[in-house]
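In: Build the 3D model from these lines:
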Amino acid sequence: MLSIPFALEQELSHQLSISSDSLRLEREDEPSSCRLPDQPNILLNSPDFCEYLNREFRTTELDAFTPYFWLLTTPSHTNISPLHHQLVKGRQIILTEEPQLHLLWVYNSIFVKPIPRFLLSHAFWKFCLSPESSPLSPNDRQATFGAIRGLFRSYYHLIKYKSDFDLASENRLIPEGVEWEPLADFLSCFADLENDAVSSRYNFGEIRFTRLKFWSSILLHRLSFKFYGQYADHFSRFYGPLLFIFGVLTVVLSAMQVALATNVQTWSTFTLVCRWLAVATILLVALIGGGLLLKLLKMVGDELLYVLSKALFKRGKRRKSGATKSKSSECI
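Out: Okay, the predicted model is just below:
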């Protein structure tokens, strides 16, 4: 049975309780409400509740890619700078609800997933981890709470000082009303968790997103999340490397042109090298231009296919519902 890392007296949220028959979660602060705290669209003790937990905390894609993480970052879960040091590095702290973006950084930004209030409730952990009452299957319990443990262990390294706590409050990373010292005591309960107790993604700390995308494309590990919303933003990351390559080739070809202008007849081998390098440069430019064009066409094609698939799905759904209505009317 999975254990709760913190004691009852260390909980920071008292909004949830377990019913007398131990079969339901209830709202302690609002007995008439059956909604998850701070998540009014999610009902307690409903199938959506299980789906929500799996969706909001698990990092399935990154877990599958962890065997290659040694190519991306330091193989240590302590490789996480506190929030105040993120500012020293010139990074902007950006809140994200996508769990797979947590602790990914790109250029001058780092993404951090906030802590929802219900995770600070002892009743929530006790109910969901108990085999008798948990709405989650054993595999889902292991995977989901492994990710939640990893999230809290990462926060132990993110919030080390009072200044980090102030930054977390300012950026809405922790619930309102939580105080510094109780939070420090709470997070310390997760500090010494072994790597086996958390999901494999959290065996590593911060990850550079550009490097992740580079190696994922080489290793054919497709990632569903991305940052670039505009074509210009997507292609602008190629400008720097391409300008460098073209600059080097321009200097080399110009030097060769000057050398060939001397009309030295004894440089037959050099002349042959210049000829083939010029041809190779033309082919390289053509390949790069063609590759970028194909990439643009692929992006446009993927968007068109996505739109068409959604349209066909909705049309099929309408036809199915129309046929069902007609059959029911015939029965009447």
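In: Please make it C-alpha for all contacts and neighbour counts, starting now.
Out: Fine.
In: right, and residue 49 touches residue 43 too?
Out: Yes: with contacts counted by C-alpha atoms under 8 Å, residue 49 reaches residue 43, the gap being 6.3 Å.
In: where exactly do the helices run in the protein?
Out: All helices of the chain, identified by DSSP state H, fall at 47-57, 60-65, 83-88, 122-129, 138-158, 162-170, 180-188, 209-218, 231-236, 239-260, 268-331.
In: Looking at those, which is nearest to residue 198?
Out: With C-alpha to C-alpha as the criterion, residue 198 lies closest to helix 138-158 of the helices of the chain, at 4.0 Å.
In: Who are the packing partners of the closest one?
Out: Applying 3 or more C-alpha pairs under 8 Å, 6 or more residues apart in numbering; DSSP states H and E, we find helix 138-158 packed against helix 47-57, helix 180-188.
In: what comes into contact with that helix?
Out: Among residues not part of helix 138-158, those counted as contacts by C-alpha atoms under 8 Å, 6 or more residues apart in numbering are 2, 53-54, 57-59, 77-78, 80-83, 128-129, 131, 164, 184, 187-188, 190-191, 193, 197-199, 202-203, 205.
In: Could you also give me the structure for this second sequence? I'd like to compare it with the first:
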Amino acid sequence: FLCSELFVPRLNGIHRYLWLAGWNESVHPLHWHLMVKRKIVVTEDPDMHLVCTDQAIFVKPLPISLLNYHVYLHHLSNHDTLSAAARGFLRTYSRLVIHESDFLLAQQHYLLPSSMKWLDWSLLSAQFTVIPINSVNRRYRYGELRLSRLNLIYRVWCGRLMYFRLHRSYTAYFANQYKGSLVLFAYTTVIHTALQTMLNAEDSCLNLVLCRVSLWFGTLTIIFVVISVMFQTLYLLIVFLFNLQATL
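Out: Below you'll find the predicted structure:
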């Protein structure tokens, strides 16, 4: 039971690349996430604990068993890997819940037991704060991790489509993927329009230079659009086949 609650095999598997997804020990308190318009989303997957997007942060509730000294003494103290994961997890909570407002938010989202009092938590979290960083699971040497970066790491270095699929439909997924392409298309359109306007000038020398620039820029734009469409089509096919295989 404790293994499924604490082990983070996926994140440990890509630990060497986690610097791309987050900063060392960067964990903000819960109230801060509300300040930057993020939702607090409960997850039971330890691999998703402190994974965030622009709109949400995933937080795993604190298992009550970790607050029981007898459980720690009999099940964790003699298991180095498990105890390191437990220490790292508890250490994150000492940074998530700092103020009483964080404590109330944690209880509202069922992250902490409703029967616990603020004073009790203050005394308890003070012990978690002093846990040395070199004694925790290596995943917890990093704090919050960007989901978009984790997905990128999985695509490039793991040969997988994504770490976690946030969108449950093709429409929503590809609408999010095409945002960057639309911005690039807008900039390209503005540049083409500016070049066309400048070509209408009467300066022949300037027109000669602009003609060459326009020719090269137009050619590169066409090549880019063709490659982009081919790539997006291929990627859509791969996503479809991956999902089809998963359902068989």
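In: Residue 110 of structure 1 is nearest to which of the helices of structure 1?
Out: Judged by C-alpha to C-alpha, the one of the helices of structure 1 that comes nearest to residue 110 of structure 1 is helix 83-88, at 7.9 Å.
In: buried residues in that closest one?
Out: Residues of helix 83-88 of structure 1 classed as buried: 83, 84, 86, 87 (neighbour count, 16 or more other C-alpha atoms under 10 Å).
In: And these, which is closest to residue 174 of structure 1?
Out: Residue 174 of structure 1 lies nearest to residue 83 out of the buried residues of helix 83-88 of structure 1, by C-alpha to C-alpha, at 12.8 Å.
In: how about that closest one, what's its partner in structure 2?
Out: Aligned counterpart of residue 83 of structure 1 in structure 2: residue 30 (TM-score structural alignment).
In: surely that match meets residue 105?
Out: Yes: with contact defined as C-alpha under 8 Å, residue 30 of structure 2 counts as touching residue 105 (7.1 Å).
In: how much space between residue 36 of structure 1 and residue 201 of structure 1?
Out: 27 Å (C-alpha to C-alpha, to the nearest Å).
In: go on, residue 223 of structure 1?
Out: Taken as C-alpha to C-alpha, the span from residue 223 of structure 1 to residue 201 of structure 1 is 14 Å.
In: Just want to know which of the two has more residues nearby.
Out: residue 201 (25 against 14; other C-alpha atoms under 10 Å).
In: Contacts only, for that one.
Out: Counted by C-alpha under 8 Å, 6+ apart, residue 201 of structure 1 has contacts 59, 62, 63, 66.
In: Show me which of the residues you listed is closest to residue 106 of structure 1.
Out: residue 62 (16.4 Å).
In: ok, the counterpart of the closest one in structure 2 - how many residues close by?
Out: Under the alignment (TM-score structural alignment), residue 62 of structure 1 pairs with residue 11 in structure 2. Residues lying near residue 11 of structure 2 (other C-alpha under 10 Å) number 19.
In: Residue 11 of structure 2 contacts residue 49, correct?
Out: No: Residue 11 of structure 2 lies out of contact with residue 49 (C-alpha under 8 Å); the separation is 10.3 Å.
In: Verify the stated contact: residue 84 of structure 1 with residue 164.
Out: Yes: the criterion here is C-alpha under 8 Å, and residue 84 of structure 1 meets it with residue 164 at 5.5 Å.
In: Pull up the overlap in contacts between the two.
Out: With C-alpha under 8 Å, 6+ apart as the test, residue 84 of structure 1 and residue 164 reach no residue in common.
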